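Asker: Starting from these lines, generate the structure:
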Amino acid sequence: MNRSIFISLPVTDLKASIAFYEAIGFENNTRFADDIAACLVWSDTISFMLLTHEKWRSFTCRPIPPVTSSEVMLSLSCDSREAVDALCDAATAHGGTVDINPMADHGFMYTRDLTDPDGHALGAMWIDMAAMADQG
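Answerer: The predicted structure follows:
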């Protein structure tokens, strides 16, 4: 079995969060879903578990941070600069906040940072690995 990661995120509105993550390119794995949790798949090895606050509290008694805080930023690789921009456009249209930090364009790498509707920080990034190797 390949190693994989399931990232659990507390969300206030499960349906809105599902719509947000589907809009930015995740696939809803309904086999792992009910009224209080959903599994959104980014790749064969990366999935986000969206959990209502009630469900989240069954995992931990640690407080849910306010939407204005950041504990971690999860960067999502995209196939092109245009795909980064398309992801950000979709995020904006579905309740996210885009460009929470200045865009970064290093020629071989292009990144934009955003938040989902609950304030979870995400990065959209494209890297030209061939050009990066030339940076050596």
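Asker: alpha carbons only for contacts and neighbour counts from here, please
Answerer: Fine.
Asker: contacting residues around the longest helix along the chain?
Answerer: For the chain, the helix with the greatest residue count under DSSP state H is helix 81-93. For helix 81-93, the external contacting residues (Cα atoms under 8 Å, 6 or more residues apart in numbering) are 20, 23-25, 78, 97-98, 110-112, 114, 116, 124-126.
Asker: Any buried residues in it, and which?
Answerer: 81, 83-92 (16 or more other Cα atoms under 10 Å).
Asker: Not counting its neighbours along the chain, what's nearest V41?
Answerer: With Cα to Cα, 6 or more residues apart in numbering as the criterion, V41 has its nearest non-adjacent residue at 4.3 Å, and that residue is S47.
Asker: Now the second one, please; I'll put the structures next to each other:
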Amino acid sequence: MAFKTKNIFINLFVKDVSKSTHFFKELGFEHNPQFSDETTTCVIISDNIFAMIMNEEKFKGFTKK
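Answerer: Below you'll find the model as predicted:
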């Protein structure tokens, strides 16, 4: 039986994307520049798990609640 690989993206709201990116880099995590910009950093947790750290404005765009 073949398993389909799924990716997990955890969206986290932070006050300062730059400081948070630095924090994760200091812990040894890398980021994916393809999914990163001044409002968001994609932190690579494992091959299929990513933390999307983003500013409040960008985070609010993911839900109407």
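Asker: what's the TM-score here?
Answerer: The TM-score (TM-score structural alignment, normalised by the length of structure 2) is 0.86; 62 aligned residues with a Cα RMSD of 1.2 Å.
Asker: returning to that earlier point: report the aligned residue range of structure 2 for the longest helix of structure 1.
Answerer: Aligned by TM-score structural alignment, helix 81-93 of structure 1 falls on no residue of structure 2.
Asker: after that helix comes which helix or strand?
Answerer: strand 97-98 (DSSP states H and E).
Asker: Now do that next one: distance to the chain's middle.
Answerer: Offset of strand 97-98 of structure 1 from its chain centre (Cα atoms, centre = their mean, to the nearest Å): 12 Å.
Asker: Counting by contacts, list what that strand packs against.
Answerer: helix 81-93, strand 109-115 (3 or more Cα pairs under 8 Å, 6 or more residues apart in numbering; DSSP states H and E).
Asker: hmm, try it at 10 Å
Answerer: helix 81-93, strand 109-115, strand 121-127 (3 or more Cα pairs under 10 Å, 6 or more residues apart in numbering; DSSP states H and E).
Asker: so the last one versus strand 109-115, what angle?
Answerer: Read it as strand 121-127 of structure 1. 160 degrees (axes from the mean of the first three to the mean of the last three Cα atoms, to 10 degrees).
Asker: just checking, what packs against strand 121-127 of structure 1?
Answerer: Using 3+ Cα pairs under 10 Å, 6+ apart, strand 121-127 of structure 1 sits against strand 73-77, helix 81-93, strand 97-98, strand 104-105, strand 109-115.
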